[in-house]
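**Student:** no FASTA, just this:
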């Protein structure tokens, strides 16, 4: 049995970071706002992020930290709602935080504090947040959107798609945003898993046997490189450097790993002068985790003392260690992906208001849009900024 239709100024589908921010801003501007989510509680991705402490922004977040078919789309929203703006909100609620490496900010306590803050902000604007209410149907006629959800019916002249992408389906993530976008004639950039571990095939089984070994490396895909830790797993490669580069990697391509990014050119030749009786395995063992040093030395197949190896051979080994080629067989998919590359094409959206050009009143924000941040708080900053920009326009 469906209840009589409820009227609102805006209906927001999705109670994640972007949806809650949008609802808070629009509500505090006097708009009557409804937020609907099929999940049993709001902010589920926020709650699990950063090991439960929520990496809620990055102090250095800027356009260069994002992937999109349109590299300029994010500039307006990110410029109008900055990391400093969100930090000020966090500070206003007395939430203690700390900075980790590379500008990443985390709660000292719990991610629950960020969700509670967003819900309190929604409360200030009397936004209605209803969870555990699957959307059954969305209709559009006579300038109004009608949403059937749970046992309810609601209508509004504005509808916001904030349901995210399909990454982490165990948290309830789906491709609903894309289905809805297609129904309204919006184009999609093909979605694929991002910030995701890479798998290795049988040819590189030697490296899969290093499961649990980590080292600081520089990982490269094309012209993009990240220097952070890489972790060998029983299925392939993971760790921050690999998750970062996975967003840029395309199936069939190789990635390059510099296992010794701090070593200057000629370091192995210099080791030959200073430690002529040492072997390659011994030298690598002083610079890398033991099992990794052994695996690399085995692949290099340079036996004997350094003194007996020609400089050209050592220089060739150096070059290989600085750009060791892996050919991933794939990724661990949306199940292990933190975010999604691709989504609703930005070409059809206003960068100022997030509104669809072809469907007045329809907006898309957050991860549903073809805009993906690096690992380290950048995706949350996009959620806050796009939610804020949209909330200002409702």
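**Tutor:** Looks like it arrived, so ask away. These numbers come from a predicted model, not from an experiment.
**Student:** rest of the way, CA atoms for contacts and neighbours
**Tutor:** Noted.
**Student:** all helices of the stretch 1-150 of the chain, in order?
**Tutor:** For the stretch 1-150 of the chain, the helices identified by DSSP state H, counting those that start in this stretch occupy 17-28, 44-48, 75-80, 83-92, 112-124, in order along the chain.
**Student:** and the angle from the last one to helix 17-28?
**Tutor:** Okay, so that is helix 112-124. When axes from the mean of the first three to the mean of the last three C-alpha atoms, to 10 degrees is applied, the directions of helix 112-124 and helix 17-28 differ by 30 degrees.
**Student:** sorry, back to before: highest average neighbour count across the helices of the stretch 1-150 of the chain: which stretch is it?
**Tutor:** With neighbours defined by mean count of other C-alpha atoms under 10 Å, none of the helices of the stretch 1-150 of the chain is more surrounded on average than helix 17-28, at a mean of 29.
**Student:** Next, the contact list for residue 297, please.
**Tutor:** Taking C-alpha atoms under 8 Å, 6 or more residues apart in numbering as the definition of contact, the neighbours of residue 297 are 280, 281, 284.
**Student:** Give the helix, strand or coil label for it.
**Tutor:** Residue 297 falls in the helix class when you classify it by DSSP: H, G, I helix; E, B strand; the rest coil.
**Student:** so how far is residue 313 from it?
**Tutor:** Residue 297 sits at a distance of 13 Å from residue 313 (criterion: C-alpha to C-alpha, to the nearest Å).
**Student:** Ok, residue 144 next?
**Tutor:** The spacing between residue 144 and residue 313, counted by C-alpha to C-alpha, is 72 Å.
**Student:** next, the one to line up against it:
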């Protein structure tokens, strides 16, 4: 150690949602805090999320909304810092926000308003923030005296080191695997990673079908086809969107967290109806089938659907058995994606640092005192709808209580 080594109680690697939350809360405890990030701006992912309005939490957040190899791990942090706690924080700053469907809360104007709140909290707490800084090496000091961090801006020493580096999604925002490298350096296991909350892409005839309907949205129920009833993934009644590559929209992003290569997805195109009963009524009244479909679908989709899966315009001459099979098809349409759209289009990364070596109460590494992992770098992934930001706030807060 040289005289030029700067000393802090806490150094946080990553100026994203979890890192800034942890920094402010640590500072309020009287800790000297330095946040380092290689990106030129703080909280870049917050800025672009939610169409630029940031779905910053969900009032319904519970452990059931998260995917983790140990489903009990998230319970402690989520209980220590709840959605209402973050709502109280932004209320104190006068943030204008709006409630949307399924418990989602968004900034009313722009995500930059929320970033300003996080930056202000850090300022009030005396946090130092340095951007555009490369972390070159991290080492643990002997006798558990803390950590030495070699950066492009010099050397810093700290008692507690918090890894809040995020994961692999949005590489254009300078996402890196630094957090995983550090975890491996300190003997932690990395669970297999893959893109999450991501569109699904198709090939062959279904790619052509999707391309013809690009821009069309439908309200459906969608789920992953799985023969394993014990580990059956949840279904989601949300919109899907046809694109030039395949399918996107909230419903597809949701199931992408549960989809594995080779699996199919199942779409109920008319989730609010008893389709067979409705078709029997149409038959008895001798009404137009396509006009009935147009009550629920955009005309463009009705036309494309009937071109691929014809049905007589009048159902009077169609047998009950045929109607039953067609109704079953409308509510159990199976498609087989070729792949996901990759990390470029993914909102989150599934997998990450295995939590078996992490204390659930404060996200500290069990065998490495003073080392913490928070946020997306951990093997914790929320569903779509503000759950991942809530995990950032909760895990950041939990770590801040003991760093």
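**Tutor:** That came through fine. Note that the coordinates shown come from a computational prediction; the quantities given were computed from them, not determined experimentally.
**Student:** So after superposing, what's the score?
**Tutor:** Taking TM-score structural alignment, normalised by the length of the first structure as the basis, the two superposed chains have a TM-score of 0.96; 391 aligned residues with a C-alpha RMSD of 1.4 Å.
**Student:** so which of the contacts of residue 297 of the first structure is the most crowded?
**Tutor:** Using other C-alpha atoms under 10 Å as the contact criterion, the top neighbour count among those goes to residue 280, which has 26 neighbours.
**Student:** Test my guess that it contacts residue 306.
**Tutor:** Yes: Residue 280 of the first structure is within contact range of residue 306, at 6.7 Å (criterion: C-alpha atoms under 8 Å).
**Student:** And stretch 38-56 of the first structure, how far out from the chain middle?
**Tutor:** Using C-alpha atoms, centre = their mean, to the nearest Å, the distance from the centre of stretch 38-56 of the first structure to the centre of the chain it belongs to is 13 Å.
**Student:** out of everything not next to it in sequence, what's closest to residue 265 of the first structure?
**Tutor:** Distances taken as C-alpha to C-alpha, 6 or more residues apart in numbering put residue 318 closest to residue 265 of the first structure, at 7.8 Å, once the chain neighbours are dropped.
**Student:** Tell me which helix or strand the aligned residue in the second structure for that neighbour sits in.
**Tutor:** Mapped onto the second structure by TM-score structural alignment, residue 318 of the first structure lines up with residue 327. Here residue 327 of the second structure is covered by helix 320-331, with elements defined by DSSP states H and E.
**Student:** Okay, buried residues for that helix please.
**Tutor:** Of the residues in helix 320-331 of the second structure, those buried by neighbour count under the rule 16 or more other C-alpha atoms under 10 Å are 323, 324, 326, 327, 330, 331.
**Student:** Check those residues against residue 69 of the second structure and report the nearest one.
**Tutor:** Each of those was checked against residue 69 of the second structure using C-alpha to C-alpha; the closest is residue 331, at 31.4 Å.
**Student:** was I right about the closest one contacting residue 270?
**Tutor:** Yes: using C-alpha under 8 Å, residue 331 of the second structure and residue 270 qualify as a contacting pair, with a distance of 6.3 Å.
**Student:** picking that back up, list the contacts for the residue nearest to residue 265 of the first structure?
**Tutor:** The neighbours of residue 318 of the first structure, taking C-alpha under 8 Å, 6+ apart as the test, are 265, 266, 267, 268.
**Student:** Spell out, range by range, the strands that occur in the stretch 151-300 of the first structure.
**Tutor:** 152-156, 158-161, 188-194, 198-199, 214-221, 224-232, 236-238, 255-258 (DSSP state E, counting those that start in this stretch).
**Student:** Quick one: these as TSV, columns for distance to residue 334 of the first structure too.
**Tutor:** Rendered in TSV, the data for these read as follows (distance: least, C-alpha to C-alpha, whole Å):
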stretch	distance to residue 334 of the first structure
strand 152-156	31
strand 158-161	20
strand 188-194	5
strand 198-199	12
strand 214-221	20
strand 224-232	19
strand 236-238	15
strand 255-258	20
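**Student:** which one of the ones you listed lies closest to residue 379 of the first structure?
**Tutor:** Taking C-alpha to C-alpha as the criterion, residue 379 of the first structure comes closest to strand 188-194 out of these, the separation being 11.5 Å.
**Student:** ok, back up a step: what's the closest of the helices of the stretch 1-150 of the first structure to residue 293 of the first structure?
**Tutor:** Across these, the minimum distance to residue 293 of the first structure, taken as C-alpha to C-alpha, is reached by helix 44-48, at 34.5 Å.
**Student:** I'd like to know which elements the closest one is packed against.
**Tutor:** If contacts are counted by 3 or more C-alpha pairs under 8 Å, 6 or more residues apart in numbering; DSSP states H and E, helix 44-48 of the first structure sits against helix 112-124.
**Student:** Please compute how far the helix it packs on lies from its chain's middle.
**Tutor:** Averaging C-alpha positions (C-alpha atoms, centre = their mean) puts helix 112-124 of the first structure 22 Å from its chain's average.
**Student:** and that helix, how far from the second structure on average?
**Tutor:** Taken over the aligned residues, the distance from helix 112-124 of the first structure to the second structure averages 1.4 Å (mean C-alpha distance after the TM-score superposition for the first structure).
**Student:** Who are the packing partners of that helix?
**Tutor:** With contacts defined as 3+ C-alpha pairs under 8 Å, 6+ apart, the packing partners of helix 112-124 of the first structure are helix 17-28, helix 44-48.
**Student:** Those helices: which one's closest to residue 74 of the first structure?
**Tutor:** Across these, residue 74 of the first structure has its closest neighbour in helix 17-28 (14.1 Å, C-alpha to C-alpha).
**Student:** what's next to that closest one, contact-wise?
**Tutor:** By C-alpha under 8 Å, 6+ apart, helix 17-28 of the first structure touches 12-14, 32-35, 43, 46, 118-119, 121-127, 160, 162-163, 365-366, 380, 382-394.
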